[in-house]
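**Q** Got a predicted structure here, sequence first:
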Amino acid sequence: MNLTSEAAKIYVAGHRGMVGQAIWSHLEDAGYTNLVGRTSDELDLRDPHATRQFFKAERPDFVVLAAARVGGILANDRYPADFIGDNLAIQQSVIQAAHDTGVNRLLFLGSTCIYPKHASQPMSEDSLLSGPLEPTNQWYAVAKIAGHKLCEAMHRQHDDDMLTLMPTNLYGPGDDFNLETSHVLPALLRKAHEAKEAAPDGSDAPVTLWGSGEPKREFLYVEDLADAVRFVLETHEDEVRDVAPDGMLNVGVGKDLSINDLMALIQDVVGHDGPVEHDRSKPDGTPRKLVDTSRLDTLGWTADTPLRKGIEKTYDWYLEQELLNVER
């Protein structure tokens, strides 16, 4: 069932995170004002009893499951049990509660890290489980695969309207800029900014990249993902199932670039002129991650934020946060 009324109650799980905030704001801008959210302090989604009680009390019509434990290579490697355990628990609690209370539609947000390390490019939804995963983020990937498969099983066994969106690498306002937990784009943005600030005499300090810088990545601006979420919520299930019988849709931009080229673009946006060095003792990760977006293209949605424009907006947001921190 698609979203047919602006009065429908929509629960955005994880509404305080980068993705959840963008979805919440985008839905409000589109006229959907009956939105429900809870912070992790108010509701621990790993607790199935508490989650079920919340669903029984609120009775949401639609659910966007954006709540997750997320992080980059370092965080995945350092906290593997947390990444697989917390995400499995969150997904099980929310998806089961949605089934028990008869939610009209649930959208589960995964990640393209679910695809095999050496999947054919661009990666189609059919490549799922066709080969070994990238070891550096396998814990998160396994959890996200399980979440999608649970949605698929709920549809197969109970005819529940549960769909999965698999966005490529996300970035934007609200991103995590902590160098121990962040993904590559915000990490490089912060590194370039701090290197520029560290050498006010004009001889900018160097920036160090992990690995060779040769792997290619695709980047999706978070507000584009929010628009894709709204679009899919408003699209009839039969239309979605016609192009995605398994209920899974990749979300991307259809273009990628090397980490070295990303660094050059970020340097240009930030105004950093220092050298770029490589720490080849660190892993490269998956050689390439470009997704096939033909399913979503067929339905009529495409991303429209150019990478440079998205980076500029993200950098502006980062500078605003830096200013606020100084003022405090």
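**A** Great, that's in hand. Residues are numbered from 1 along each chain as shown.

**Q** hey, let's count contacts and neighbours off CA atoms from now on
**A** Will do.

**Q** Just give the number of residues close to A22.
**A** 22 (other CA atoms under 10 Å).

**Q** State the next helix or strand along the chain beyond the helix or strand hosting it.
**A** Using DSSP states H and E, the element containing A22 is helix 18-29. Next helix or strand after helix 18-29 toward the C-terminus (DSSP H and E): strand 35-36.

**Q** After that following strand, which helix or strand is next?
**A** By DSSP H and E, the next helix or strand past strand 35-36 is helix 48-58.

**Q** tell me what that next one is packed against?
**A** helix 80-100 (3 or more CA pairs under 8 Å, 6 or more residues apart in numbering; DSSP states H and E).

**Q** Show me what the helix it packs on is packed against.
**A** In terms of contacts (3+ CA pairs under 8 Å, 6+ apart), helix 80-100 is packed against helix 48-58, strand 62-65, helix 138-158.

**Q** now, of those, which is deepest in the fold?
**A** For the helices and strands packed on helix 80-100, the largest average neighbour count (mean count of other CA atoms under 10 Å) is found in strand 62-65, namely a mean of 24.

**Q** could you dump the helices and strands packed on helix 80-100 to a markdown table with distance to D242?
**A** Below are those laid out as a markdown table (distance: least, CA to CA, whole Å):
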| stretch | distance to D242 |
| --- | --- |
| helix 48-58 | 30 |
| strand 62-65 | 21 |
| helix 138-158 | 14 |
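
**Q** here's the one I want to compare it with:
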Amino acid sequence: MKSKHLIAAGFLALIAASAQADIGYQYVTVGDPGNANDPATGSIYGEVDYTYDIGKYDVTLNQYVTFLNAVAKADPYGLYNSRMTDPNSAGISQSGSSGSYSYSVIGSGNRPVAAVSWFDAARFANWVQNGQLTGLETAATTEEGAYTLDGATSGIILKNANAVNWIPTESEWYKAAYFDPTASGGTGGYWTYATRSNTAPGNVVGNGTNQANFNTIANGFYSVTQSNVYDTNQNYLTNVGAFTNSASAYGTYDQNGDVNNWNDAVSGNDRGVRGGSWGSNAVNLASSYRVLVVPGAEGSTTGFRLASVSVPEPGVAMSLLLAGGWLLARRRRSSAT
């Protein structure tokens, strides 16, 4: 019976950890396991042989501020940095002194957070996996869980086997962005852009198809202003999901444009970044374009989204929950006798 108890407990933990009640982070399911890698990448990226969930949107300023106010009263590992007040991608403000810091959103909290390092994203993933607790940056909140960080702010840290919420692998991110199981007559295939198109997107905010927040190479127009004049005081971010009819085949938004996304690729001392940002041109949005940077970098055009274990449908989840409760109750009765 031991293995059954462990399975039930695992499902109970998975269901609890995936509820996302505090910050309301939304996932979509990426199915079709066993798809082939994209031939356009030399058959290197895109294959994922399991079903998983990935963020429907980038992590937002509202969600990241909730995180900071929960764990970063002292902030020894730099979850907040001054670049978060950059007018082009603001942001978040910090007030108070170490031990009593508090944080608030500058402008619309539905825009993506930017100026986060890979380590910031990993600590956020740990916090979500650990139940979004309030407390210091410790093993119980940010330092253990999906990743064992224990104070690390440099180097390469790999995902733990028990991860429930994590930074997507490069192929997980790539598949969610570019793969379409209905393409090629239903056999599946890849788009060049995450807007379900092989033609470079436009950048007009709204309900048009094949649109994204980037700087069009043809005329240098920024999406938010529709002007080719760069303004150091202009915020160029759009709310997540603002391009309402430009989702990927799996229903993710803004995997092209707004902010670049961290992924878990490793090359030497670097980690992966994909997708392009508000300041990118169309070349940076294409599936062929990838960037590798040091994981401690906190660029004002880079944010992230999470991946997660795919949770069963509500009816199945409830059955597992009841089964888990029955198994635990039976175990207690057996122990009592």
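**A** All right, it came through fine. Only a predicted model underlies this, so the values are computations on that prediction, with no experimental measurement involved.

**Q** Got a TM-score for the two of them?
**A** Superposed pair, TM-score by TM-score structural alignment, normalised by the length of the first structure: 0.25. Supporting alignment: 145 aligned residues with a CA RMSD of 7.1 Å.

**Q** quick revisit: so which of the helices and strands packed on helix 80-100 of the first structure gets nearest T314 of the first structure?
**A** When those are compared by CA to CA, strand 62-65 sits nearest T314 of the first structure, at 23.6 Å.

**Q** Just name whatever secondary elements the closest one is in contact with.
**A** strand 10-13, helix 80-100, strand 105-109.

**Q** can you redo the ones you listed as CSV with distance to D238 of the first structure?
**A** Below are those laid out as CSV (distance: least, CA to CA, whole Å):
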stretch, distance to D238 of the first structure
strand 10-13, 21
helix 80-100, 19
strand 105-109, 13
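
**Q** Any chance of a markdown table for these, columns mean neighbour count and distance to V240 of the first structure?
**A** As requested, these are arranged in a markdown table below (neighbours: other CA atoms under 10 Å; distance: least, CA to CA, whole Å):
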| stretch | mean neighbour count | distance to V240 of the first structure |
| --- | --- | --- |
| strand 10-13 | 24 | 20 |
| helix 80-100 | 20 | 19 |
| strand 105-109 | 24 | 12 |
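
**Q** Quick one, which of these gets closest to E277 of the first structure.
**A** helix 80-100 (28.5 Å).

**Q** and the longest strand for the second structure?
**A** When every strand of the second structure is counted residue by residue (DSSP state E), the longest turns out to be strand 260-267.

**Q** Measure how the helix or strand that comes right after that one sits relative to strand 260-267, angle-wise.
**A** The element immediately downstream of strand 260-267 of the second structure (helix or strand, assigned by DSSP H and E) is strand 270-274. Inter-element angle recorded for strand 270-274 of the second structure and strand 260-267: 140 degrees (by axes from the mean of the first three to the mean of the last three CA atoms, to 10 degrees).

**Q** Now do strand 270-274 of the second structure: which elements does it pack against?
**A** By 3+ CA pairs under 8 Å, 6+ apart, strand 270-274 of the second structure packs against strand 260-267, strand 291-293.

**Q** helices or strands next to the shortest one in the packing?
**A** Okay, so that is strand 291-293 of the second structure. Using 3+ CA pairs under 8 Å, 6+ apart, strand 291-293 of the second structure is in contact with strand 270-274.

**Q** Try it again at 10 Å.
**A** Judged by 3 or more CA pairs under 10 Å, 6 or more residues apart in numbering; DSSP states H and E, strand 291-293 of the second structure is in contact with strand 260-267, strand 270-274.

**Q** and it, which residues are buried?
**A** Within strand 291-293 of the second structure, the residues scored as buried using 16 or more other CA atoms under 10 Å are L292.

**Q** Just say which of the helices and strands packed on strand 270-274 of the second structure is most tucked in.
**A** Neighbour counts (mean count of other CA under 10 Å) averaged over each of these peak at strand 260-267, with a mean of 23.

**Q** Could you list every helix and strand in contact with it?
**A** Applying 3+ CA pairs under 10 Å, 6+ apart, one finds that strand 260-267 of the second structure contacts helix 118-129, helix 170-178, strand 270-274, strand 291-293, strand 302-303.

**Q** how about the ones you listed in TSV, adding distance to V283 of the second structure?
**A** Below are those laid out as TSV (distance: least, CA to CA, whole Å):
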stretch	distance to V283 of the second structure
helix 118-129	23
helix 170-178	15
strand 270-274	12
strand 291-293	12
strand 302-303	17
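
**Q** Which one of those lies nearest to P314 of the second structure?
**A** helix 118-129 (19.4 Å).

**Q** tell me the angle of that closest one relative to strand 270-274?
**A** Put simply, helix 118-129 of the second structure runs at 80 degrees to strand 270-274, going by the same axes, to 10 degrees.

**Q** Could you identify the helix or strand that succeeds helix 118-129 of the second structure?
**A** Next in sequence after helix 118-129 of the second structure, counting helices and strands by DSSP H and E, comes strand 165-166.

**Q** what helices or strands is that next one leaning on?
**A** Under the contact rule (3+ CA pairs under 10 Å, 6+ apart), strand 165-166 of the second structure is packed against strand 52-55, helix 118-129, strand 307-309.

**Q** one more time with 6 Å, if that's ok
**A** When contacts are defined as 3 or more CA pairs under 6 Å, 6 or more residues apart in numbering; DSSP states H and E, strand 165-166 of the second structure packs onto helix 118-129, strand 307-309.

**Q** what's it in contact with?
**A** A125, Q129, L306, A307, S308 (CA atoms under 6 Å, 6 or more residues apart in numbering).

**Q** Tabulate those (JSON lines), appending neighbour count.
**A** Shown next, in JSON lines, are the contacts of strand 165-166 of the second structure (neighbours: other CA atoms under 10 Å):
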{"residue": "A125", "neighbour count": "28"}
{"residue": "Q129", "neighbour count": "28"}
{"residue": "L306", "neighbour count": "28"}
{"residue": "A307", "neighbour count": "25"}
{"residue": "S308", "neighbour count": "24"}
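
**Q** so the longest strand of the second structure versus helix 170-178, what angle?
**A** 150 degrees.

**Q** So which other helices or strands are in contact with the helix holding A22 of the first structure?
**A** Judged by 3+ CA pairs under 6 Å, 6+ apart, the packing partners of helix 18-29 of the first structure are helix 222-233.

**Q** let's see 10 Å
**A** strand 10-13, strand 35-36, strand 62-65, strand 169-171, helix 222-233.

**Q** Format the ones you listed as a markdown table; extra columns: distance to L150 of the first structure.
**A** Shown next, in a markdown table, are those (distance: least, CA to CA, whole Å):
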| stretch | distance to L150 of the first structure |
| --- | --- |
| strand 10-13 | 17 |
| strand 35-36 | 23 |
| strand 62-65 | 13 |
| strand 169-171 | 23 |
| helix 222-233 | 19 |
